[in-house]
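Dropping the sequence and predicted coords here.
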Amino acid sequence: MTSLLPHLMFQGQLDAALTHWQGAFPDMVVTRTDGGDGPVTQANVVIAGQAISVFDSPPVHDFTFTPSISLMVCCDTRREVDAIAAHLGDGGEVLMPLDAYDFSARFTWLNDRFGVSWQIMVAP
């Protein structure tokens, strides 16, 4: 069967990113696929029901993440948006400030400290 799984490639910061994300998503499930006991270098992650493949690339590349692709988190409450945005935004970069917009009562778009782009909003 054909399937589609979003895949994020890191360069030496995967384990730190997973630890950071766990603070924003306490129910996040990480299943190691690297067979190791040390820092995670390859895993499947489930955040809010969405499976994501993550990998720490051994070679260094001339590129990293871009906000052209983002992970969208739809929350039930403004409080949840604020909490997740505060955690993921720590050390990151805000692309659209936390505010009310025509499409959502509470929304922000940010890159976390690892360069992963997140859109966080109250579901419309």
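Good, I have the coordinates.

contacts and neighbour counts: CA atoms only from here.
Will do.

ok, how many other residues are close to residue 120?
By other C-alpha atoms under 10 Å, the residues close to residue 120 number 26.

quick one, what contacts it?
72, 73, 74, 75, 81, 84, 85, 107, 108, 109 (C-alpha atoms under 8 Å, 6 or more residues apart in numbering).

residues near the last one, how many?
For residue 109, the number of neighbouring residues by other C-alpha under 10 Å comes to 22.

returning to what we had before: save the contacts of residue 120 as CSV, and put in distance to residue 12 and secondary structure too.
Below are these laid out as CSV (distance: C-alpha to C-alpha, whole Å; DSSP: H, G, I helix; E, B strand; the rest coil):
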residue, distance to residue 12, secondary structure
72, 24, strand
73, 25, strand
74, 29, strand
75, 30, strand
81, 28, helix
84, 24, helix
85, 24, helix
107, 30, strand
108, 27, strand
109, 24, strand
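
this is the other structure I want to compare:
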Amino acid sequence: MLVQSYLMFNGRCEEAIEFYRKALGAEVTMMMRFKENPEPMTEGCGPGGGAIPGDNIMHASFKIGETEVMASDGMGSNGKPEFKGFSLSLTAASDAEAQRLFKALGDGGKVEMPMTQTFFASAFGMVADRFGVSWMVINPRPMP
């Protein structure tokens, strides 16, 4: 069994993927626009259940390190997408890398918990990126 994150960006998917390329080194493995759909579109995937512009992203997959994340402009709501009740956790190999990733994700976003040391991590912080996706960045301490 495999559980994967699927993020809905309501018209900002391509912008988000480009942000993750720059901030995290994300590698796009697949991207399909709504206009490339081989089957006729039905109403319901767009904001408020309406149609979506053909240039918007129907489905994309990208890798951040070893993790595949999927994304789309579909199934959005009217207005700004909301990412509530979860965070993506990003494990860094060093404190310096954790600081760099935290700063990159926070560009245009909002710090939810500043980067700090904890009993479980030499570096840990929480930040919502400019798209509203919450991230926990961690360099964990070895557990005894």
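Great, that's in hand. Owing to the predicted nature of the structure, the values given are computational and were not obtained by experimental measurement.

thinking again about what came up before, from the contacts of residue 120 of structure 1, pick the one nearest residue 19 of structure 1.
Nearest to residue 19 of structure 1 among the contacts of residue 120 of structure 1, counting by C-alpha to C-alpha, is residue 84 at 14.1 Å.

what do we get in structure 2 for that closest one?
Per TM-score structural alignment, the equivalent position to residue 84 of structure 1 in structure 2 is residue 101.

What's the separation between that match and residue 92 of structure 2?
According to C-alpha to C-alpha, to the nearest Å, residue 101 of structure 2 and residue 92 of structure 2 sit 8 Å apart.

Could you do residue 137 of structure 2 as well?
Residue 137 of structure 2 is 7 Å from residue 92 of structure 2, where distance means C-alpha to C-alpha.

Give me the common contacts of those two.
residue 98.

Tell me which residue of structure 1 matches up with residue 3 of structure 2.
In structure 1, residue 3 of structure 2 lines up with residue 4, judged by TM-score structural alignment.

mind listing the helices in structure 1 by residue range?
Assigned by DSSP state H, structure 1 shows helices spanning 14-24, 78-89.

Deepest in the core, which of the ones you listed is it.
Ranked by mean neighbour count, these are led by helix 78-89 with a mean of 18 (mean count of other C-alpha atoms under 10 Å).

okay, the angle between that helix and helix 14-24?
With axes from the mean of the first three to the mean of the last three C-alpha atoms, to 10 degrees defining the directions, helix 78-89 of structure 1 sits at 160 degrees from helix 14-24.

Can you spell out which helices and strands pack onto helix 78-89 of structure 1?
With contacts taken as 3 or more C-alpha pairs under 8 Å, 6 or more residues apart in numbering; DSSP states H and E, helix 78-89 of structure 1 sits against helix 14-24, strand 104-111, strand 117-122.

Brilliant, that's me finished.
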